[in-house]
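K.L.:
3D model of this:
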Amino acid sequence: MQNIESLLQSVTTGSTSILKTTNNKDSYAALDLSIDNKELATVDITNATDCESYIQQILNKTNSTIAFGGYLEKRNLYAKNANFSKLEEAARNIHLGVDFWADAGAKVIVPVNGVVHSFKNNAVFGDYGPTIILKHTVDGQTFYTLYGHLALSSLNDMYVGKEFTKGAVLATLGTAEVNVGYAPHLHFQIIIDIKDYMGDYPGVCTTKDLDFYKKNCPNPNLLLKM
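P.N.:
The predicted structure follows:
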């Protein structure tokens, strides 16, 4: 049996896009929202409008349509949300997926064959908003992919067990109002053992819990090869 990292790398060949805008050809720009990015000292990234404006500047500067990044990035993005920072020593500020920032309405593309495991509108401020989780089984091994910050219409006609083939449109991105406080983007995360979670799974962790989540939520780039 392959280890999970080798399995993820073997599932796709070459760069695998999971977002499609209205442009004829999308181009990607790496985005740094970490606490180490000095440019953010004058940007309130906890404000959806300010965050979106900063990201648009990056896209304009690089002539790109999609900004991406964030795996294991320590961020201030959640600093004003009590759900993430109730206590300083237990602040959840390490991001466990990759974010793809683009215009609301962009199409989310399935990277590998799967079936719907669960879905839910996580409508609490600072959460995922509409969310879909797919289950994938490859060579007898199972893993899950989570898609957060979707449009509400993405949950229409959705049901557990619904099949999606690689390259199919799964959903579209929601607006800041729908994805509960964030500029439009896709949160994409791989999960190995999902336990009893349904339509939800932690996307941000504390430093104390990082070792566990790093193993249970491997780098999505193993699959996407961006």
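K.L.:
Going by C-alpha atoms from here, please, whenever you check contacts or count neighbours.
P.N.:
OK.
K.L.:
Could you report the neighbour count for the nearest residue to residue 106 once chain neighbours are set aside?
P.N.:
Of all residues not flanking residue 106 in the chain, residue 21 sits nearest, at 4.6 Å (Cα to Cα, 6 or more residues apart in numbering). Residues contacting residue 21 under the criterion other Cα atoms under 10 Å number 19.
K.L.:
Identify the residues contacting residue 21.
P.N.:
65, 102, 103, 105, 106, 107 (Cα atoms under 8 Å, 6 or more residues apart in numbering).
K.L.:
Likewise for residue 144?
P.N.:
Contacts of residue 144 (Cα under 8 Å, 6+ apart): 133, 134, 135, 136, 190, 191, 192, 194.
K.L.:
Nearest to residue 55 among the contacts of residue 21?
P.N.:
Nearest to residue 55 among the contacts of residue 21: residue 102, at 8.8 Å, using Cα to Cα.
K.L.:
For the comparison step, fold the sequence that follows:
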Amino acid sequence: MKNFEEIITSKASHIQKVIDFDSKTDKLYPLDFTATNTELSPEILSDTNLFSSWVNAKLHNNKATHGIGGYNEHRTIYARSEHFNTAEEPRRLHLGVDIWAPANTSIYNFYDAKVHSFANNNNFGDYGATIILSYNIEELIFNVLYGHLSLASLKGLEEGMIIPAGAKIAELGVKEENGFWPPHLHMQIINDMQGLKGDYPGVCKYSQREEYLANCPDPMLILKYSFE
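P.N.:
Take a look at the predicted model:
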């Protein structure tokens, strides 16, 4: 049986956009949230407005319309929230791709899907409004979590509802709706939801890295963006 990468690659012409992006006029800028980024002081990280201003300045100064990155990135920024701390080892390894863009930016479904579940995960530092869609592509079944959405994005949803390819599914939320983060989309592929609904860890302990990455392939295979 073909693996995830082989199937997604073979269906590349059928994969539609997740966010409005014109490669001829728009530019992506990779944002680094590891320990090597010494610009992000505790003061900035503790204040969502300051954090948002930092992100916006990085995009503006680099003439970029969107920030992107984060898959398999060991991030220091999660120290801003107790949500990621555990007694034995804090969670710091990011399992999805983040796309940084203004609040109210439209999010689209890239392929025919159905609603697996949805929730408002409203802890500080959490996803806020969250939608999880299930996909079946050539008998490859997997799920995609879309996090940090607007609360309005959850209205009218029902589990099992069919969402066609190309349909607008959500908008990015403001800080009060998205877990108190600068506006962005957290997109994460999840093969096995392990019985969870409306939520799945987007950040894991480094000691569990291999286990979680095996269950959460790189979303860039779907996004198909480059940094050229």
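K.L.:
Any figure for the gap between the residue nearest to residue 106 of structure 1 and residue 6 of structure 1?
P.N.:
Distance of residue 21 of structure 1 to residue 6 of structure 1, given as Cα to Cα, to the nearest Å: 30 Å.
K.L.:
now do residue 61 of structure 1
P.N.:
As judged by Cα to Cα, residue 61 of structure 1 and residue 6 of structure 1 stand 36 Å apart.
K.L.:
quick one: what's aligned to residue 186 of structure 2 in structure 1?
P.N.:
Under the alignment (TM-score structural alignment), residue 186 of structure 2 pairs with residue 187 in structure 1.
K.L.:
quick one: that match is in a strand?
P.N.:
Yes. Checked against DSSP: H, G, I helix; E, B strand; the rest coil, residue 187 of structure 1 lies within a strand.
K.L.:
count of neighbours near it?
P.N.:
Residue 187 of structure 1: 24 surrounding residues under other Cα under 10 Å.
K.L.:
and it, what does it touch?
P.N.:
By Cα under 8 Å, 6+ apart, the residues touching residue 187 of structure 1 are 97, 98, 99, 100, 128, 146, 147, 148, 149.
K.L.:
cool, and residue 202 of structure 2?
P.N.:
94, 95, 96, 188.
K.L.:
Give me the spatial nearest neighbour of the first one, chain neighbours excluded.
P.N.:
If I follow you right, that is residue 94 of structure 2. Nearest residue to residue 94 of structure 2, sequence neighbours excluded (Cα to Cα, 6+ apart): residue 203, at 4.5 Å.
K.L.:
show me the residues around that neighbour that make contact.
P.N.:
By Cα under 8 Å, 6+ apart, the residues touching residue 203 of structure 2 are 84, 91, 92, 93, 94, 95.
K.L.:
can you list the residues that contact the lengthiest helix in structure 2?
P.N.:
Criterion DSSP state H: the longest helix present in structure 2 is helix 48-61. For helix 48-61 of structure 2, the surrounding residues in contact (Cα under 8 Å, 6+ apart) are 29, 44, 45, 65, 66, 67, 175, 180, 181, 182, 183.
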